[in-house]
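Trainee: okay, here's the prediction I keep looking at, along with the sequence it came from:
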Amino acid sequence: MIKRLIVIAITIISSCSFAQQGTASPYSFYGIGSLKFKGTVENRSMGGISVYLDSIHVNLRNPASYTGKNVDAYPFNGESRPVKFTVAGTVSEVNLKGDNADVNTNSATFDYLALSVPLGKFGFGFGLLPYTSVGYKIEDINDDGDLEYRFNGEGGTNRVFAGFGYQISKSLGIGVDVNYNFGTIENSALALEYTPEGELVQYQTRENTRSDVSGLNLNFGLAFKTMLNNTLELSATATYAPESELSSSNERSYSTLLFDSFTGSEIIRNTLEEDLEAQGLEQTKITIPSRLSFGAGLGKSKKWFVGAEFTYRNTSDFSNPIFGNEISSYENSSKIALGGFYIPNYDAFSGYFKRVVYRAGVNFANTGLVVKDESIKEFGISFGLGLPVGDRSLFSNANLGVEFGQRGTTNENLIQENFINFNVSLSLNSRWFQQRKYN
């Protein structure tokens, strides 16, 4: 049954991920795209918090979780802790609201594929995930109802990671992820020219830019978990990703084309490559800001948990020489998330829904992007279910989540995004290193 679920999940998620762009957000025009990875489905269903660590779920935000060996380490009592596999995808429905029009769009994406292997006090994790995504088509109409500008973009960056965790003591664990980021971002900008009589000039010019980016960065994690009394459990975590750089190999060209105002089609006549090497822009560096997060929470083992997490990024340090523009800038970003879960009876012999994990959360964020002097903020509320599947002794589960949120503003003729994300993942456990006992 588990093998069938894996095949079905990967097939559906892979099909969705190649069917459409990973995002439909106009704000993916800026920087290296919109941030796609915001934690596992379990994290996102609790408002985005990654404070809670256990031995049956992969936590891709904190590498200290790879050992899976913490206080109580349920349900394996610290022995024969499972190898954990997880895969996930998201379908998004987005309403783009402007001063004069509303547009609905959707996208489907693969979110992550990862494996975590505990070995005594050590633990290892590795996997693949889309990190940022670019996918937009923006058109600017003048007061006469004529198209003036058209911007298109696609691509993004992916991340392959390998992590290591070590359990210092029964309550304290540390870890580090080594991430290799790579991808391609393509942008085009068409500015239409008109005659004094309002007729389209015969030939128009479109600017095309392509960047192939790659580079390494690190993520350090710390996790603490202890019992305050016979029932209450305290969890605290912290992660830090230092500032890093991506290398970017760039190309830019200009296409002369015919534009059909009725169909919107563009017929290219010729293309001229720009000499970026002479300008020092053929090879550039993209600065990725540092990030710090910390959180804490209280709960009763196998029953309930409530936690909060704060994340801060030095986004004002972001730089990307090849994609500069006059209307946007960056400020330091922050996010606060609150969330938790409840399990009626995790080992109930009857009543399936007694073993279901019920999750909920909320978050507030300043994304760090400033457009036309307007700070782009984001708000979200989420709910989720963890549905037990397969062998009850392994505690595998299918996770369903839904997020309702809003990003941006209609001030200064900007776009406000109202989105709904439907998330699904499989979190599957298997014993590879079971300690056998004989009478």
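Mentor: Right, received. Where do you want to start?

Trainee: contacts and neighbour counts: CA atoms only from here.
Mentor: Noted.

Trainee: helices or strands up against the longest strand anywhere in the chain?
Mentor: In terms of residue count, the longest strand belonging to the chain (DSSP state E) is strand 204-227. Contacts defined by 3 or more CA pairs under 8 Å, 6 or more residues apart in numbering; DSSP states H and E place strand 204-227 against strand 172-191, strand 232-241, strand 244-259.

Trainee: pasting the second one now:
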Amino acid sequence: MKKIIVSALFAGFAMQGFAQSGTNSPYSQYGLGTLATQATGFNRGMNGLAYGFHEHNQVNHMNPASYSAVDSLSFIFDAGLSLQLTNFDEGGHKVNAHNADIEYIVASFRAFKHVGVSFGLLPYSNVGYNFSNTRNVNAFPSPSSPSTTYSNTYSGDGGLHQVSLGAGWEPFKGFSFGANISYLWGTLNRYTTNSYSDSYVNTISRNYTAEIKNYKLDFGAQYTHAITKKDELTLGLTYSLGHKLNSNTECNLISTNSQTGVSDTTRYMISNAFELPHTIGIGLMWNHNNHLKIGVDYQLQKWAKILYPRLSGTGSTTTFALADGFFKDRHRLTLGGDYCRGERYRGFFDRMHYRAGVSYTSPYLKINGADGPRELSASLGVGIPIINGYNNRSILNISAEWVNQSATGLIKENMFRINVGLTFNERWFAKFKVE
């Protein structure tokens, strides 16, 4: 129990790391921000493939039914971080940005026979961007009519995080179900400034802020059917409850006189402005003799009917209200696999895991009435066993991931990410016989 408390305290200290944004993407200005993966280290090597996996020595947060498979003698503690480089391309103008981020901290252990418990800290979304553009107001400037320029500056920060507690139960062989209950919290800050080189024109700023504190519920089930003595299929199902987040959002419209510096602020407020989508996942995993595991996952997030705050109109007709047309339903398809000769072998390379995965994600944002970026991604990963006199059950998970986001007429993103996760697997609950 003392070690569990120590692990929880470590997770608490690590919350500071989640305060930093894990993105530089301009697309994080929309919705709840850039949606973060819920995958842990071994899933990331397969590009997030998860729904059908139930590992005895890894924590699969994406399907809580898998907790029931955790080794009865182990306490598993898994923490991961990422390093990423992103290239942004807009009309041939390219910019690079880099980030380092604590990705997740999760733990799991067997509470009772056929019942596994897990707790953890993960991101849900990230907001982080800062860019601007400058244009001429006069199409044809002349000495008698000098050019006036206007600049638009956009920036934002924040994101949502979740601390979760979950359990999975296998009531009879081959079938298990589970649930995660999470506390979701965070702030979303977005700032827009319109300024002119002409000192007679006021500077207009729009500052959007929101603080979110609410719950999140996820459910999962798995059924495994043996085909032959060496082959089995596992069907995984997940569902995340969509609901209102009972959070207010505020918009401060600030007009500043460029000559005197005097500002006039108009404040707008919307109650119960944000909502989580209903999310459904289904996956199928084929396991050959515990050596080769190949699977496919499909996820649907029901964003299409969700409303979003919008400031519209000018002067006395300005309104700040919820509007539709900002989102589409989000579809994600993932194919991947894991190969390991066998954990019962003593050879180092025999116990290595080799992983790969690819994904396609449909556009779910609507930007100026057009579809936002679609996403293509691929990953390669390895699970490196840690073998020494003290511990031979822990695993170092390393993966490399490529993510491309693009849409016609919009910024293209190419991101290269290195994920590093360390899974500590300790025999805490074994009873040793003393001669």
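Mentor: Perfect, I can see it now. Small disclaimer: the values here were computed from a predicted structure and weren't measured.

Trainee: average gap between the longest strand of the first structure and the second structure?
Mentor: Its aligned residues in the second structure lie a mean 1.4 Å from strand 204-227 of the first structure after superposition (mean CA distance after the TM-score superposition for the first structure).

Trainee: returning to what we had before: for residue 325 of the first structure, which of the helices and strands packed on strand 204-227 of the first structure is the nearest?
Mentor: Closest approach to residue 325 of the first structure among those is made by strand 172-191 (12.0 Å; CA to CA).

Trainee: pull up the aligned stretch in the second structure for the closest one.
Mentor: Matched against the second structure by TM-score structural alignment, strand 172-191 of the first structure falls on residues 175-194.

Trainee: mean shift of the matching stretch relative to the first structure?
Mentor: Taking mean CA distance after the TM-score superposition for the first structure, the mean distance separating stretch 175-194 of the second structure from the aligned residues in the first structure is 0.8 Å.

Trainee: mind listing what's buried along that stretch?
Mentor: 175-182, 184-194 (16 or more other CA atoms under 10 Å).

Trainee: tell me how far that stretch lies from the chain's centre.
Mentor: Relative to the mean C-alpha coordinate of its chain, stretch 175-194 of the second structure is positioned 9 Å out (CA atoms, centre = their mean, to the nearest Å).

Trainee: returning to what we had before: so which of the helices and strands packed on strand 204-227 of the first structure gets nearest residue 46 of the first structure?
Mentor: Taking CA to CA as the measure, these were each checked against residue 46 of the first structure, and strand 232-241 came out nearest at 15.2 Å.

Trainee: packing partners of the closest one?
Mentor: In this structure, strand 232-241 of the first structure makes packing contacts with strand 204-227, strand 291-300, judged by 3+ CA pairs under 8 Å, 6+ apart.

Trainee: export the ones you listed to JSON lines and tack on mean neighbour count?
Mentor: As requested, those are arranged in JSON lines below (neighbours: other CA atoms under 10 Å):
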{"stretch": "strand 204-227", "mean neighbour count": "20"}
{"stretch": "strand 291-300", "mean neighbour count": "20"}
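
Trainee: out of these, which comes closest to residue 269 of the first structure?
Mentor: That would be strand 204-227 among these, by CA to CA, at 9.9 Å.

Trainee: got the angle between the closest one and strand 291-300?
Mentor: Strand 204-227 of the first structure runs at 40 degrees relative to strand 291-300, counting by axes from the mean of the first three to the mean of the last three CA atoms, to 10 degrees.

Trainee: residue 314 of the first structure maps to what in the second structure?
Mentor: Using TM-score structural alignment, residue 314 of the first structure pairs with residue 302 in the second structure.

Trainee: need the nearest residue in space to residue 163 of the first structure, chain neighbours excluded.
Mentor: Distances taken as CA to CA, 6 or more residues apart in numbering place residue 177 nearest to residue 163 of the first structure, at 4.1 Å, with adjacent residues excluded.

Trainee: my read: that neighbour touches residue 159, true?
Mentor: No: using CA atoms under 8 Å, residue 177 of the first structure is not in contact with residue 159, being 11.3 Å away.

Trainee: joint contacts of those two?
Mentor: By the contact definition CA atoms under 8 Å, 6 or more residues apart in numbering, residue 177 of the first structure and residue 159 are jointly contacted by no residue.

Trainee: for the residue mapped onto residue 302 of the first structure from the second structure, give me its contacts.
Mentor: Residue 302 of the first structure is assigned residue 290 in the second structure as its aligned equivalent, the criterion being TM-score structural alignment. Remark: with contacts taken as CA under 8 Å, 6+ apart, residue 290 of the second structure is in contact with 340, 342.

Trainee: likewise residue 381 of the second structure?
Mentor: With contact taken as CA under 8 Å, 6+ apart, residue 381 of the second structure is in contact with 42, 44-46, 354-356, 397-400.

Trainee: which of those still touch in the first structure?
Mentor: Using both residues aligned by TM-score structural alignment, their matches' CA atoms under 8 Å, the first structure keeps these contacts from these: 42, 45-46, 354-356, 397-400.
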